[in-house]
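Student: Turn this into a model:
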Amino acid sequence: MSLIGSEVKPFKAQAYHNGKFVEVTEGDFKGKWSIICFYPADFTFVCPTELEDLQNNYETFKKLGAEVYSVSTDTHFTHKAWHDHSETIRKLTYVMIGDPSHTLSRNFDVLIEAEGLADRGTFLVDPDGIIQSVEINAGNIGRDANILIDKIKAAQYVRNNPGEVCPAKWKEGGATLKPSLDLVGKI
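Tutor: I've put the predicted structure just below:
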């Protein structure tokens, strides 16, 4: 079953954020755009490259009105330890959610049950708490934050311009389409 168009399910989790432990719930995903980025585990190899890429683009995400949340099945304590010991992870200023109960990983359908780890899943949630985009990669394939930026811009555009859609490879300022009977078979 697709998660597109569904509301984020209720949860409560502990997170590490800017030197503090904080609680995060589904309510934190409302009122702004949210990027929820699941990754398999702390102290690994591809994961820190992705998290650093998100951090390198964090200011752009914030300018777009989006908050970033990284999630693994590790605890918030493990996130702090990784933050304290890795030069790459030490740079992170967005929220790192711990999901040792696997609640979020199950809610977003990314839990690898046999391993107790999450797939590389990226979810774009609108200000109403509705999932607008889902991307899931195999564990050995890293993601690119620049592609995510384009997805956010497209999602924001269609939200603010009902009746228009963004075609393939759409970039901000590019031409959009207005689906109608007149376009059928002409594209």
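Student: C-alpha only now, for contacts and for neighbours.
Tutor: Noted.
Student: other SSEs contacting the helix ranked longest in the chain?
Tutor: The longest helix of the chain (DSSP state H) is helix 145-160. Counting contacts by 3 or more Cα pairs under 8 Å, 6 or more residues apart in numbering; DSSP states H and E, helix 145-160 packs against helix 46-56.
Student: The helix or strand that comes right after the helix it packs on packs against which elements?
Tutor: Moving toward the C-terminus from helix 46-56, the next helix or strand (DSSP states H and E) is helix 58-63. Judged by 3+ Cα pairs under 8 Å, 6+ apart, helix 58-63 is in contact with strand 66-72.
Student: And the following helix or strand past the strand it packs on, what's buried?
Tutor: Next helix or strand after strand 66-72 toward the C-terminus (DSSP H and E): helix 76-85. For helix 76-85, burial by neighbour count (16 or more other Cα atoms under 10 Å) applies to 76, 78-83.
Student: Kindly report the same for stretch 87-99.
Tutor: Buried residues in stretch 87-99 (16+ other Cα under 10 Å): 88-89, 92, 94-99.
Student: this one as well, want them side by side:
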Amino acid sequence: MSLIGKEVLPFTAQAYHNGDFVTVSDENLKGQWSIFCFYPADFTFVCPTELEDLQNQYAELKSLGVEVYSVSTDTHFTHKAWHDHSETINKIEYVMIGDPSQKISRNFEVLNEEEGLADRGTFIIDPDGVIQTVEINAGGIGRDASTLVNKVKAAQYVRNNPGEVCPAKWQEGSETLTPSLDLVGKI
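Tutor: Next up is the predicted model:
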């Protein structure tokens, strides 16, 4: 069953953010665009490369009105320790949510029950708290955060321009489509 078009289920969690422990809930998502980036675990191999890549896109995502949240089943204490001891993770400015109860990972349907770890899942969430995109990768396949910028721009365009859709490889400023009987079989 797809999570596309579904509202994020209620949650409250502790997180590490810019030197502080903070509480984050589903209410923080309302009124802004959000990205949830689930990853298996702190102090691992592929995960820090992905989180650094996401940090490299963070300024541009913020300029689009997007807040970024990384989530693993580690605690917020573990996030702080990783942040303090890794040159790569020390660069991170976005919120790092701890999900030791695994509730958030279950809510987003990315929990690997056997391992007790989250799969590599990326979700773009609109200002109403509704999931607009889902990407889930196998554990050994890292993600490319640069693709998120165009996905966010497309999601924002579609939200602001009802009746229009963005075709494959759409870039900001390029043509969109207006679905109609006239287009059927002509694309």
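Student: still on that earlier bit, could you work out the most separated pair of the buried residues of stretch 87-99 of structure 1?
Tutor: T88 and D99 (21.3 Å; Cα to Cα).
Student: surely H17 of structure 2 meets I89?
Tutor: No. Counting by Cα atoms under 8 Å, H17 of structure 2 stays clear of I89, with 11.7 Å between them.
Student: contacting residues around G5 of structure 2?
Tutor: 130-132 (Cα atoms under 8 Å, 6 or more residues apart in numbering).
Student: Sort out which of the buried residues of stretch 87-99 of structure 1 are in strands and list them.
Tutor: Among the buried residues of stretch 87-99 of structure 1, the members falling in strands (DSSP state E) are 95-98.
Student: Let me have these in TSV, adding distance to V125 of structure 1 as columns.
Tutor: Shown next, in TSV, are these (distance: Cα to Cα, whole Å):
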residue	distance to V125 of structure 1
V95	15
M96	17
I97	16
G98	19
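Student: Isn't S101 of structure 2 up against T73?
Tutor: Yes. The criterion here is Cα under 8 Å, and S101 of structure 2 meets it with T73 at 7.3 Å.
Student: Look at those two and report which has more neighbours.
Tutor: T73 (24 against 13; other Cα atoms under 10 Å).
Student: check contacts around that one.
Tutor: 40-41, 98-102, 105, 116-118 are the contacts of T73 of structure 2 under Cα under 8 Å, 6+ apart.
Student: how about a cut-off of 7 Å?
Tutor: Residues near T73 of structure 2 by Cα atoms under 7 Å, 6 or more residues apart in numbering: 41, 98-100, 102, 117-118.
Student: What is the neighbour count of F61 of structure 1?
Tutor: F61 of structure 1, neighbours per other Cα under 10 Å, totals 22.
Student: Same check on T44 of structure 1?
Tutor: T44 of structure 1 has 11 nearby residues by other Cα under 10 Å.
Student: and if you look at G174 of structure 1?
Tutor: 9.
Student: Over to the one 5 residues further on?
Tutor: Counted by other Cα under 10 Å, the residues lying close to P179 of structure 1 total 11.
Student: and the gap between the aligned partner of it in structure 2 and P127 of structure 2?
Tutor: P179 of structure 1 maps onto P179 in structure 2, with residues paired by TM-score structural alignment. Distance, P179 of structure 2 to P127 of structure 2, by Cα to Cα, to the nearest Å: 25 Å.
Student: quick revisit: buried residues in the longest helix of structure 1?
Tutor: So, applying 16+ other Cα under 10 Å, buried residues of helix 145-160 of structure 1: 145, 148-149, 151-157.
Student: Can you select the buried ones from the contacts of G5 of structure 2 in ChimeraX?
Tutor: This is how ChimeraX selects the buried members of those, with burial counted by 16+ other Cα under 10 Å:
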select :130,131,132
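Student: I'd like the contacts of G5 of structure 2 laid out as TSV, including distance to N56 of structure 2 and secondary structure.
Tutor: Listed next are the contacts of G5 of structure 2 as TSV, based on distance: Cα to Cα, whole Å; DSSP: H, G, I helix; E, B strand; the rest coil:
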residue	distance to N56 of structure 2	secondary structure
V130	25	strand
I131	23	strand
Q132	22	strand
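Student: Many thanks, I have nothing further to ask.
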